[in-house]
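Novice: coordinates only, sequence not included:
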């Protein structure tokens, strides 16, 4: 089972309203638990073939301090941009390692398939690739910050 299938499973469970789903296959065991609030989704993933204890993904709540205080002019201005969102819960990194350059910067032109960032989830480093071409207008998350599933990460101008 690859990361895209797991992400689609998480989306499906979150939309279905189920409180808990367990999936056991030959090589992995996945448990997805959701609370009444969609921001409290937890995913537990463990390889079945190892004797390690089950790993738990942290459930974080990252809320903007200026939530609801966005001026109407800025909201309509941002609507022309494409928002790239986090496909998983984890820790957001803007560069592959501390001594390497940033993947992307504001004002940089990106193409479809370019790596934008890395999200670490359960000690796995997942490269997040762009699904659109354009120019990076805004980076919405600080480096080394926790991110939630479907949290906006980048604004891209497709023109």
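Specialist: Now that the structure is in, tell me what you want to look at. Remember, it's a predicted structure, so these values are computed and weren't measured experimentally.

Novice: C-alpha only now, for contacts and for neighbours.
Specialist: Fine.

Novice: max-length helix in the chain?
Specialist: Secondary structure of the chain per DSSP state H: the longest helix is helix 3-16.

Novice: and that helix, how far from the chain's centre?
Specialist: Remark: helix 3-16 is offset 13 Å from the chain centroid, using Cα atoms, centre = their mean, to the nearest Å.

Novice: How about stretch 127-141?
Specialist: Put simply, stretch 127-141 sits 12 Å off its chain's centre (Cα atoms, centre = their mean).

Novice: Likewise for stretch 132-147?
Specialist: Computed by Cα atoms, centre = their mean, the separation of stretch 132-147 from the middle of its chain amounts to 11 Å.

Novice: Below is an additional structure, to be compared with the one above:
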């Protein structure tokens, strides 16, 4: 059994409306656990490596001063032979999307010129789709994350040549 993201979202909605605290589904190569405590809904999904795992992560309420910065994608210098390149990193935990929808064109490709304010990708966190805009000018040299792949806070997403 494998579930697509729509089925998982429907399951989350059903669990949150039903008032159940936890639901687990486990098959030989697929496991999903949905836990609710009336406030946020947390989803933990373990899928085979071939399939991207949709992960909805919630920031902990215990440390509000460590919340993700409001400025999108803070650039930082890369090291090694890419020293002249700028690394655009993820400003949050979520799922990386290269386009605004499954049948839509991607925001940027390798070789595209970008400028501050240009939308580079979407990161979906807890059903909120956040457009990530560039803060730098340059040319996309490399896209470091696959479409629909989970990303961590501060994970490198793009390499940009500022020259």
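Specialist: Nice, I can see it. Treat the numbers as computed from the prediction; the structure is a model and nothing was measured.

Novice: residues in the second structure matched by the longest helix of the first structure, start to end?
Specialist: Using TM-score structural alignment, helix 3-16 of the first structure lines up with nothing in the second structure.

Novice: what sits against the residue positioned nearest the centre of the first structure?
Specialist: In the first structure, the residue lying closest to the centroid (Cα atoms, centre = their mean) is residue 86, at 2.3 Å. Counting by Cα atoms under 8 Å, 6 or more residues apart in numbering, residue 86 of the first structure touches 147-153.

Novice: Could you see which of the residues you listed carry over to the second structure?
Specialist: Comparing the contacts of residue 86 of the first structure with the second structure on both residues aligned by TM-score structural alignment, their matches' Cα atoms under 8 Å, the contacts found in both are 147-153.

Novice: Separate out the buried members of these.
Specialist: Buried residues within these, defined by neighbour count using 16 or more other Cα atoms under 10 Å: 147-149, 151-153.

Novice: Of these, which belong to strands?
Specialist: Cross-referencing those against strands under DSSP state E gives 147, 152-153.

Novice: Could I get the full set of helices for the second structure?
Specialist: 5-18.

Novice: need the strands for it, in chain order.
Specialist: Using DSSP E, strands in the second structure cover 22-26, 31-36, 41-46, 75-77, 86-89, 94-97, 113-114, 119-125, 128-133, 138-143, 149-151, 156-161.

Novice: TSV please, covering the ones you listed and showing distance to residue 13 of the second structure.
Specialist: Below are the strands of the second structure laid out as TSV (distance: least, Cα to Cα, whole Å):
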stretch	distance to residue 13 of the second structure
strand 22-26	12
strand 31-36	10
strand 41-46	9
strand 75-77	36
strand 86-89	31
strand 94-97	19
strand 113-114	38
strand 119-125	16
strand 128-133	15
strand 138-143	33
strand 149-151	21
strand 156-161	30
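
Novice: Just give me the match in the second structure for residue 103 of the first structure.
Specialist: Residue 103 of the first structure maps onto residue 107 in the second structure, by TM-score structural alignment.
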